[in-house]
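[1] Okay, predicted coordinates and the sequence, questions at the end:
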Amino acid sequence: MTAPDARDDRPARSYFLAGTMQGARTGADLTDQSYRQRLTEALRARRPDAVIHDPGVVMAEWLASHPADVRAAHAALAERKVLHHDELAKELRELTDLFHRLTRLAADSDVCVAWLPGHEPSMGTAAEMLSAHRAGRTVVAITDMRQNLAVLSCSTVILPDLDAFTDWLDAGGDAL
């Protein structure tokens, strides 16, 4: 008989899946989002009771009610030289409010997992990482960007790939 895991009496941990969506691209050109499913599967296999907050899912659910309006308003930004937040289309103000809600959710989660492949920075991911870091949360960056000051400054641990992340979880790196 094995001893019970010391974490068994703790409430389920929450994980925020930060990661590149738009990155350095313009408009609606997004990066491959399959990493979200891979991270979710890795977490579910090791932390079945985990609460997983996926901004990709949150945004897709929000956009489902009016995707054409949001895309049209977002595309129209390319033609404007000067932007004032209070003059943005209603859909874009709602989208920026959603961004702020997501950064707060990153700060409220126990662990922020930031997926930053290659050397492409992501301003949204940096904001989520900073929010989680300032809230004293564990921030795990999965990236090769060890010399990026934002990544270095906001990460609790920097791991090179998904295998290293699963090893970190298996070793209990996410335990408080």
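    Received, thanks.
[2] When you work out contacts or count neighbours from here on, use the C-alpha atoms and nothing else.
    OK.
[3] List the buried residues in the particular helix or strand that has His74 in it.
    In the assignment (DSSP states H and E), His74 maps to helix 67-76. Buried residues in helix 67-76, counted by 16 or more other Cα atoms under 10 Å: 70, 74.
[4] structure B:
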Amino acid sequence: MTALEAPGAPPLTRSYFLAGTMQGARTGSDLVDQTYRERLTEALLARRPGAVVNDPGVVMAEWLAAHPGARPAHAALADRAVLHHDRLAPELRQLTELFHHLTELAAASDVCVAWLPGHEASMGTAAEMLSAHRAGRTVVSITDMRQNLAVLSCSTVILPDLDAFTDWLDAGGDTS
């Protein structure tokens, strides 16, 4: 506790990792609507003004912009029957390294917020949730998938929607 913090008060700065479906069950660069990231960020910063928000959507977009060969190399995977990681194009190996970096960032953040609307599972989100769970972090899942074993096993709390998430924040759920 720092001199500025009152006993029992939440830490001044907490970090939040925004896990959530990007590609899901889609192929290629067909992505799920990503506007949920902005909505989560706005909700967090309205209630936790000093929060650090780690958004893998932003990290991924910046990385892809800096590596223009990655998208065509990724698209070409659809035509290959067998893949060997060590034979992937260099930009694809770098992309897989970025994936691992993001799961490590989920584990390093204080709270992992997993956005999984409806009943569409996300393997990337599951990996991020597992990484955060194994690191002893708070994992908040915003989903209807209460019977999905990965969600049930890795979540500290499962909430049905954004309103329930903001109520949870307002109640101090992320500080316990």
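    Cool, the structure landed. This structure is a prediction, so every number in the text was calculated from the model and none was measured.
[5] just to revisit the earlier point, what packs against the helix holding His74 of the first structure?
    Counting contacts by 3 or more Cα pairs under 8 Å, 6 or more residues apart in numbering; DSSP states H and E, helix 67-76 of the first structure packs against helix 90-108.
[6] one step back: list the contacts of the helix holding His74 of the first structure.
    27-28, 63, 89, 91-92 (Cα atoms under 8 Å, 6 or more residues apart in numbering).
[7] Same question for stretch 11-18 of the first structure.
    Contacts for stretch 11-18 of the first structure (Cα under 8 Å, 6+ apart): 36, 39, 49-55, 105-106, 109-115, 125, 128-129.
[8] Out of those, which end up buried?
    36, 39, 50-55, 105-106, 109-115, 125, 128-129.
[9] Could you pick out which of those residues are located in helices?
    Among those, the ones falling in helices (DSSP state H) are 36, 39, 55, 105-106, 125, 128-129.
[10] Arg44 of the first structure contacts Ala50, doesn't it?
    Yes. With contact defined as Cα atoms under 8 Å, Arg44 of the first structure counts as touching Ala50 (6.9 Å).
[11] show me the contacts for His53 of the first structure.
    14-17, 105.
[12] can I get these in JSON lines with secondary structure and distance to His74 of the first structure?
    Shown next, in JSON lines, are the contacts of His53 of the first structure (DSSP: H, G, I helix; E, B strand; the rest coil; distance: Cα to Cα, whole Å):
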{"residue": "Ser14", "secondary structure": "strand", "distance to His74 of the first structure": "31"}
{"residue": "Tyr15", "secondary structure": "strand", "distance to His74 of the first structure": "29"}
{"residue": "Phe16", "secondary structure": "strand", "distance to His74 of the first structure": "25"}
{"residue": "Leu17", "secondary structure": "strand", "distance to His74 of the first structure": "24"}
{"residue": "Leu105", "secondary structure": "helix", "distance to His74 of the first structure": "24"}
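[13] of all those, which comes closest to Asp97 of the first structure?
    Closest approach between the contacts of His53 of the first structure and Asp97 of the first structure, by Cα to Cα: Leu105, at 12.4 Å.
[14] Map the closest one across to the second structure for me.
    Taking TM-score structural alignment, the alignment pairs Leu105 of the first structure with Leu105 from the second structure.
[15] how about the strands in the second structure?
    With strands called from DSSP state E, the second structure shows them at 15-20, 52-54, 111-116, 138-143, 157-159.
[16] got these as CSV, with distance to His100 of the second structure columns?
    Shown next, in CSV, are those (distance: least, Cα to Cα, whole Å):
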stretch, distance to His100 of the second structure
strand 15-20, 13
strand 52-54, 15
strand 111-116, 15
strand 138-143, 18
strand 157-159, 24
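[17] right, so of those strands, which gets closest to Ala150 of the second structure?
    That would be strand 138-143 among the strands of the second structure, by Cα to Cα, at 10.7 Å.
[18] Residues in contact with the closest one: which ones?
    110-119, 129, 132-133, 151, 154-162, 165, 174.
[19] Give the ChimeraX command for selecting the buried subset of those.
    Entered in ChimeraX, the line below selects the buried ones among these, by 16+ other Cα under 10 Å:
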select :110,111,112,113,114,115,116,117,129,132,133,151,154,155,156,157,158,159,160,162,165,174
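[20] still on that earlier bit, figure out which of the strands of the second structure is closest to Arg80 of the second structure.
    strand 15-20 (27.5 Å).
[21] rewinding a little: between the strands of the second structure, which one is nearest to His85 of the second structure?
    His85 of the second structure sits nearest to strand 15-20 of all the strands of the second structure, at 24.5 Å, using Cα to Cα.
[22] so where is the closest one in the first structure?
    Residue span in the first structure matched to strand 15-20 of the second structure, by TM-score structural alignment: 14-19.
[23] average distance between the matching stretch and the second structure?
    Taken against the second structure, stretch 14-19 of the first structure registers an average deviation of 0.2 Å after superposition, with mean Cα distance after the TM-score superposition for the first structure.
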